[in-house]
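Novice: sequence and predicted model, in that order:
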Amino acid sequence: MDAVWIAVALLVAGGLGSPVTMLVLRLARSVDTAERRRAEPPEPADQPQFELPEPPAEPPRGGVDALPPGVLRGGLVIGVLERLAVTVAVLAGQPVAIAYVVAVKALGRYAELKESPAASERFIIGTLASLLWASGVAAVIKVYVL
């Protein structure tokens, strides 16, 4: 029976963690946008207002290297693997292993994060949301079920 609950924990942490993390990232972006709007001085009403054309709806051409700055490649797969590793670490009673997961992830992304402050911020927010989700799911299963 324990194996079933471990499988449930892995499925919930790995599978439902992506929508939760994306929601947290979306909330962070909306809060950041609202703060920027408050910080910007209002434009004078007597100045003419110009409409800017909408950017094209087509995705960038040229493959993965043509992604806009701040978008990290492979984030979804890395996030799922990260949540699975954290869940296993908590269920196995080895929370120190979480430090290894974070260290490997940060070292692997260091070159990309160094180039883009926007990517660094998304990386931190996404990683924390992902880690909290996985450890929370594992903790609930471990305390209440196992």
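Specialist: Thanks, I have it. Numbering: from 1, shown residues only.
Novice: drop to CA atoms for contacts and neighbour counts, all remaining ones
Specialist: Fine.
Novice: identify each buried residue in the helix or strand where residue 12 lies, please.
Specialist: In the assignment (DSSP states H and E), residue 12 maps to helix 2-39. Buried residues in helix 2-39, counted by 16 or more other Cα atoms under 10 Å: 6, 9-14, 17-18, 20-22, 24-25, 28.
Novice: same question, stretch 120-127
Specialist: For stretch 120-127, the neighbour count (16+ other Cα under 10 Å) marks 120, 122, 123, 125, 126, 127 as buried.
Novice: and here's the other structure:
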Amino acid sequence: MTVTALILLGVAALAPLVPVPRRFPWWIVPALTALALGGAALAAAATTPVTGFALGATVVLAVLAASTGGAPMVHVAFRLARRRDASGPNPNAGPLRGGRTIGVLERAAVSATILAGWPEGLAVVLAVKGLARYPELREPHASEQFIIGTFTSVLWAAAAAGVGHALVT
């Protein structure tokens, strides 16, 4: 089951990086990524704690799955928010620039702090992000975009780190 969990973590990490032809629906990558992480969680729950190479692979794959897999989930959250508020502007074209890069770094930091056993690091990561974005949050719809993106990113990163933690303990 350890190998299955690691393979599924790898799928969750790599699926968002594979270009998908336009003939496929937009939700294929988020669905595949979420199913892979869910399968990894189930497999991780049925294993004994990993050691050696598997331990290193678990940490690397969990952080990668958190970093890359969160982007499709944020895209889904923005689409759901846009559907509920059809009168508002496109959240992807909002006032906050550099969100994808910041999101990858944020998810990597969140998952690393959880896997390192330092949950207080979550507060540090979120405080730094909030302080850095503070001047931009006065723009129309910026705070909504910030909250949706941040919450989705942090939840995804915590889930990926949780799978890694389940394999380690």
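Specialist: Structure's in. What do you need? All of these numbers come straight from a predicted model, not from anything done at the bench.
Novice: can you redo the buried residues of stretch 120-127 of the first structure as a markdown table with secondary structure and distance to residue 74 of the first structure?
Specialist: As requested, those are arranged in a markdown table below (DSSP: H, G, I helix; E, B strand; the rest coil; distance: Cα to Cα, whole Å):
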| residue | secondary structure | distance to residue 74 of the first structure |
| --- | --- | --- |
| 120 | helix | 15 |
| 122 | helix | 14 |
| 123 | helix | 12 |
| 125 | helix | 16 |
| 126 | helix | 13 |
| 127 | helix | 13 |
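Novice: can I get those in a markdown table with distance to residue 93 of the first structure?
Specialist: Output for those, formatted as a markdown table (distance: Cα to Cα, whole Å):
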| residue | distance to residue 93 of the first structure |
| --- | --- |
| 120 | 30 |
| 122 | 29 |
| 123 | 26 |
| 125 | 25 |
| 126 | 24 |
| 127 | 21 |
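Novice: returning to that earlier point: and the helix holding residue 12 of the first structure, what does it pack onto?
Specialist: helix 75-91, helix 117-144 (3 or more Cα pairs under 8 Å, 6 or more residues apart in numbering; DSSP states H and E).
Novice: out of these, which is the most enclosed?
Specialist: Comparing these by mean neighbour count (mean count of other Cα atoms under 10 Å), helix 75-91 ranks first with a mean of 21.
Novice: next, the angle helix 2-39 makes with that one.
Specialist: 130 degrees (axes from the mean of the first three to the mean of the last three Cα atoms, to 10 degrees).
Novice: which residue is nearest the centroid of the first structure?
Specialist: residue 126 (2.2 Å; Cα atoms, centre = their mean).
Novice: so residue 90 of the first structure touches residue 139, yeah?
Specialist: Yes - using Cα atoms under 8 Å, residue 90 of the first structure makes contact with residue 139 at a distance of 6.9 Å.
Novice: of all the buried residues of stretch 120-127 of the first structure, which comes closest to residue 36 of the first structure?
Specialist: When those are ranked by distance to residue 36 of the first structure (Cα to Cα), residue 122 comes first, at 16.8 Å.
Novice: dump the residue contacts of that closest one.
Specialist: Neighbouring residues of residue 122 of the first structure by Cα atoms under 8 Å, 6 or more residues apart in numbering: 25, 70.
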